[in-house]
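Asks: can't give you the sequence, but here's the structure:
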């Protein structure tokens, strides 16, 4: 039986630059950083409050096909790949803090039925959502103006 999610992968352009972004800017901790063979690096980070969940920072590379690698690199260049969602205690304060660190935001904090949400990009262009969650019901979405 599956007990939890332990690993998610995020496609990045440069592992060293992304490792610095996730640790220095977002406050994650570095976990594994191992080179396996000539062209594969296993690099993970995680949030200090979630030791059971690792974020694998990886570049589009073999064993993926050349066509898929090219397509993913084009999607990265366009900023079209999804990243991860992050819960925050105070979305507006976190937004201000990250803006001061040079993080690109697609959408400033806005009220949503489920909380306050902001959309940002990591340094590889991946979409990331910050959410200050609150309790909601399905009816809250009927009144929502997105």
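Replies: Arrived safely, thanks for sending. Quick caveat, the model's predicted, so the values are computed rather than measured.
Asks: From now on I want contacts and neighbour counts done on CA atoms only, so please keep to that.
Replies: Noted.
Asks: ok, residue 104 to residue 76 distance?
Replies: To residue 76, residue 104 is 15 Å away according to C-alpha to C-alpha, to the nearest Å.
Asks: Those two: which has the busier surroundings?
Replies: More crowded of residue 104 and residue 76, by other C-alpha atoms under 10 Å: residue 76, with 19 against 16.
Asks: Tell me who's in contact with that one.
Replies: Residue 76 makes contact with 12-13, 124-126, according to C-alpha atoms under 8 Å, 6 or more residues apart in numbering.
Asks: take the one below as the second:
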């Protein structure tokens, strides 16, 4: 097989200019491509300076998608429950404090997990972004507790 890496992930957003500002000014990404391909279509990407080969395509729902799909995507964004991306952080608690001070909405404060420390936030369009401070763990030793949360058998 000739696939060598993932280079693009699309993230639905409500407003491209506002999302560009959020991802660059708040999260520290850099602008990638910003091209007007048609009167009603703007190709806009951001990328993290430590991983410039992976672009996040910040795109709005619209043509050529059917109206019912556009409505469904926008309803999911408005509800704040749209799955988004996961990012690695050096210090989850410190990142949580810094982003909270910038007004970022968190759904879950940093919490210990068998694989590290994790927090869950929303971007300005309602997409979830998981912040993970990784640590070494044995996935074979993980189980699910009675509360449905992962635990370890170690």
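Replies: Great, that's in hand. Owing to the predicted nature of the structure, the values given are computational and were not obtained by experimental measurement.
Asks: what's the TM-score for these two chains?
Replies: Laid over one another, the chains give 0.96 as their TM-score (TM-score structural alignment, normalised by the length of the first structure), with 146 aligned residues with a C-alpha RMSD of 1.2 Å.
Asks: which residues in the second structure form strands?
Replies: Using DSSP state E, the strands found in the second structure span residues 8-12, 30-38, 41-48, 51-59, 82-88, 106-113, 116-122, 127-134, 142-144, 150-152.
Asks: of the contacts of residue 76 of the first structure, which stay in contact in the second structure?
Replies: With the contact criterion set to both residues aligned by TM-score structural alignment, their matches' C-alpha atoms under 8 Å, these that also touch in the second structure are 12-13, 124-126.
Asks: re the thing from before, and of the contacts of residue 76 of the first structure, the nearest to residue 113 of the first structure?
Replies: Proximity of the contacts of residue 76 of the first structure to residue 113 of the first structure was ranked by C-alpha to C-alpha; the top entry is residue 126 with 24.0 Å.
Asks: Spatially nearest residue to the most centrally placed residue in the second structure (excluding sequence neighbours)?
Replies: When C-alpha atoms, centre = their mean is applied to the second structure, the residue found nearest the centroid is residue 85 (2.8 Å). Nearest residue to residue 85 of the second structure, sequence neighbours excluded (C-alpha to C-alpha, 6 or more residues apart in numbering): residue 129, at 5.1 Å.
Asks: isn't the one you found right next to residue 88, touching?
Replies: No - assessed by C-alpha atoms under 8 Å, residue 129 of the second structure is found out of contact with residue 88, at 10.4 Å.
Asks: Neighbour count: these two, which is higher?
Replies: Per other C-alpha under 10 Å, whichever of residue 129 of the second structure and residue 88 has more neighbours is residue 129, with 19 against 12.
Asks: ok so, going back, show me the contacts for the residue nearest to residue 85 of the second structure.
Replies: Contacts for residue 129 of the second structure were tallied using C-alpha under 8 Å, 6+ apart; they are 83-87, 120-123.
Asks: switch the cut-off to 7 Å
Replies: 84-86, 120-123 (C-alpha atoms under 7 Å, 6 or more residues apart in numbering).
Asks: Distance check, it against residue 138 of the second structure.
Replies: From residue 129 of the second structure to residue 138 of the second structure the distance is 24 Å (C-alpha to C-alpha).
Asks: and if you look at residue 93 of the second structure?
Replies: Residue 93 of the second structure sits 23 Å away from residue 138 of the second structure, taking C-alpha to C-alpha as the criterion.
Asks: more crowded one of the two?
Replies: Neighbour count, other C-alpha under 10 Å: between residue 93 of the second structure and residue 138, residue 93 has more, with 19 against 11.
Asks: Can you tell me how far that one is from residue 123 of the second structure?
Replies: Distance of residue 93 of the second structure to residue 123 of the second structure, computed by C-alpha to C-alpha: 18 Å.
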